[in-house]
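Asks: just to be clear, the model below is a prediction. Sequence and coordinates:
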Amino acid sequence: MRRLALMLALLASPALATLAPGAKAPDFTTRGAMAGKVFNVTLSQQLKRGPVVLYFFPAAFTSGCNAEARAFADKVGEFRAAGATVIGMSADPVEQLRKFSATECAGKFAVASAGPGVVSGYDVAFPRQIGGRTVTSRTSYVIGRDGRIAFVHNDMNPAEHVTMTLAAVRQLAPKSTGGAR
């Protein structure tokens, strides 16, 4: 029943403000998990490898968030081929995300716990608490290797986040010159 109330509240709420393309992405270090293993996640370290898709989701183990995680997991190879790392973020505790990373994310990408500083820095706080706890909006950021926001998609419907962020990452990929090798 609590999950149903959360889903209905999220769907009935308007879109929120977000960081604009061109803005500097706030760096952070937080705890996350991948394939059930807990570790520290630092944005600046991830950006050394290439662009980062940082997607915020309201709550692990809710239908929309499960579907979105599975969709990112299905396409993670395409994100990697384009040079990007995918990181899911929510205000859920890391123990909840540890389980979520192994099941819904199929162990294919990291999910991390967004504390108050990260939630505020990325302007993703849902306008009200749900069940007495902070919830993030469903907002996807593509962050270029330079640490700047390249693309933002803010929509509580998870349907287009994967498609749109993958297209944005592909736009960041260096173009082949077709010259001699």
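Replies: All right, it came through fine.

Asks: from here on, contacts and neighbour counts on C-alpha atoms
Replies: Noted.

Asks: list the buried residues of the host helix or strand of residue 46.
Replies: For residue 46, the host element (DSSP states H and E) is helix 43-47. Buried residues in helix 43-47, counted by 16 or more other CA atoms under 10 Å: 43-44, 46-47.

Asks: all strands of this protein, in order?
Replies: 29-34, 37-42, 52-56, 85-90, 110-113, 139-143, 149-154 (DSSP state E).

Asks: in JSON lines: these, plus distance to residue 65 and mean neighbour count.
Replies: Converted to JSON lines, the strands of the chain look like this (distance: least, CA to CA, whole Å; neighbours: other CA atoms under 10 Å):
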{"stretch": "strand 29-34", "distance to residue 65": "16", "mean neighbour count": "21"}
{"stretch": "strand 37-42", "distance to residue 65": "20", "mean neighbour count": "16"}
{"stretch": "strand 52-56", "distance to residue 65": "10", "mean neighbour count": "26"}
{"stretch": "strand 85-90", "distance to residue 65": "10", "mean neighbour count": "24"}
{"stretch": "strand 110-113", "distance to residue 65": "12", "mean neighbour count": "28"}
{"stretch": "strand 139-143", "distance to residue 65": "12", "mean neighbour count": "27"}
{"stretch": "strand 149-154", "distance to residue 65": "14", "mean neighbour count": "21"}
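
Asks: structure B:
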Amino acid sequence: MAERLVPGDSAPDFSLQDSTGRTVGLKDFKGRSTVVYFYPAAATPGCTKQACDFRDSLASLSAAGYDVVGISPDPVAKLATFAENEGLTFPLLSDPDHKVAEAYAAWGEKKNYGKTYDGLIRSTVVVGPDGKVALAQYNVRATGHVAKLRRDLKLDL
């Protein structure tokens, strides 16, 4: 597993398909701050709550200069259904081989009900306009995460 990213690190580049089949890369957001969040599975309760929180904060985040991108190991078709069902208008990217999640240290050992396995670690990395990590948060909670992120970015002052 890659070392966790810290502010000042260069954000790993990526290029993945979104829910419409279009290829989206980190370079597409150059010059703006980008919230890259990793979630385990589309259409599950926690991931739906988190995605809807981002959806509901999208206008204010955008006005503050932040774009939002969600990344999961789900296939494009599942992301398309998730985006349509929840009215999600920001890119949802498919990382089926979890290479991008690994590069961002969002893939690794997890424990659940006494079992240990490798999986996606709910994480958020804010990439600055210069391509450097501005903020990296790992093992975040789905509920309340967007509000905490807004506070950490000093957007609710």
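Replies: Nice, I can see it. Because the structure is predicted, anything quoted here is derived from the model rather than measured.

Asks: TM value for the aligned chains?
Replies: TM-score of the superposed chains, computed with TM-score structural alignment, normalised by the length of structure 2, equals 0.84; 149 aligned residues with a CA RMSD of 2.4 Å.

Asks: residues contacting the residue most central in space within structure 2?
Replies: In structure 2, the C-alpha nearest the mean C-alpha coordinate belongs to residue 37, at 1.3 Å (CA atoms, centre = their mean). With contact taken as CA atoms under 8 Å, 6 or more residues apart in numbering, residue 37 of structure 2 is in contact with 68-71, 122-125.

Asks: once you drop chain neighbours, what's closest to it?
Replies: Of all residues not flanking residue 37 of structure 2 in the chain, residue 124 sits nearest, at 4.2 Å (CA to CA, 6 or more residues apart in numbering).

Asks: same check on residue 74 of structure 2?
Replies: residue 94 (5.6 Å).

Asks: what helices or strands is the longest helix seen in structure 1 leaning on?
Replies: Assignment by DSSP state H gives helix 63-81 as the longest helix of structure 1. If contacts are counted by 3 or more CA pairs under 8 Å, 6 or more residues apart in numbering; DSSP states H and E, helix 63-81 of structure 1 sits against strand 85-90, helix 161-172.

Asks: need the strands of structure 1 in a markdown table (columns: distance to residue 162 of structure 1).
Replies: Formatted as a markdown table, the strands of structure 1 follow (distance: least, CA to CA, whole Å):
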| stretch | distance to residue 162 of structure 1 |
| --- | --- |
| strand 29-34 | 19 |
| strand 37-42 | 21 |
| strand 52-56 | 9 |
| strand 85-90 | 10 |
| strand 110-113 | 15 |
| strand 139-143 | 9 |
| strand 149-154 | 10 |
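
Asks: which of these sits closest to residue 160 of structure 1?
Replies: Nearest of the strands of structure 1 to residue 160 of structure 1, taken as CA to CA: strand 149-154 at 8.5 Å.

Asks: many thanks, have a good one.
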